[in-house]
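no sequence on this one, just coordinates:
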């Protein structure tokens, strides 16, 4: 009887393992990559928001906000996590040593 009870749980365990490796783990990896991308944003980067707006980062503020210029003279405040993609990165400032 105990053997059959354990045998009934084996398919459930296999289903959970498959779900973990096919769905949960890749999603966690994607979230970490997005977080890393958002943290590396700096002035001059050209970005796309989740709403589809393309603009240039003018300011990175402390409270997870960016100031993005959509066109000349049109600036909007955007939450950092709503950046979907970075189109072009600016070169890091060179340090004279």
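Looks like it arrived, so ask away. These numbers come from a predicted model, not from an experiment.

hey, let's count contacts and neighbours off CA atoms from now on
Fine.

any idea how far residue 74 is from the residue nearest the centre of the chain?
The residue lying closest to the centre of the chain (CA atoms, centre = their mean) is residue 34, at 1.8 Å. Using CA to CA, to the nearest Å, residue 34 is found at 26 Å from residue 74.

wait, residue 60 touches residue 43, no?
Yes: with contact defined as CA atoms under 8 Å, residue 60 counts as touching residue 43 (6.7 Å).

ok, second structure coming up, stack it against the first:
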């Protein structure tokens, strides 16, 4: 009789609901964070000489040398610093191809407007 009363106070549906809620919280919060951490570790592991980076302090630099966890960075011509690999925020290797805009030799067509009325 006592087992039956305990089962009535704590139904199986409550356990199923709690497990489902935990699964949803895990998928919404913890899984994306783990994916971001994995991508960051991969990015930090692939750093090489010549990469353009931005540090967590917002400094833009070019990697001159990679020595384990220490990077030699060039912030400006003849301005070199050493930084920890973990100080890299993101890569800026995508070079923008600046295409010069060609000026037209013909004047633009003027729109003819009709007088209101």
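Ah, there it is. The model shown is predicted, which means the values in this text are computed figures rather than measured ones.

trace the residue nearest to the centre of structure 1 over to structure 2, please.
With TM-score structural alignment defining the correspondence, residue 34 of structure 1 maps onto residue 40 in structure 2.

and the gap between its match and residue 78 of structure 2?
According to CA to CA, residue 40 of structure 2 stands 29 Å off from residue 78 of structure 2.

what does residue 63 of structure 2 give?
Separation of residue 63 of structure 2 from residue 78 of structure 2 (CA to CA) stands at 13 Å.

more neighbours: those two, which one.
Shown here are residue 63 of structure 2 and residue 78; by other CA atoms under 10 Å, residue 63 has more neighbours (21 against 7).

tell me where structure 1 has helices.
Taking DSSP state H, the helices of structure 1 run over residues 2-19, 25-39.

which one of the ones you listed lies nearest to residue 49 of structure 1?
Taking CA to CA, helix 25-39 is the member of these nearest to residue 49 of structure 1, at 11.3 Å.
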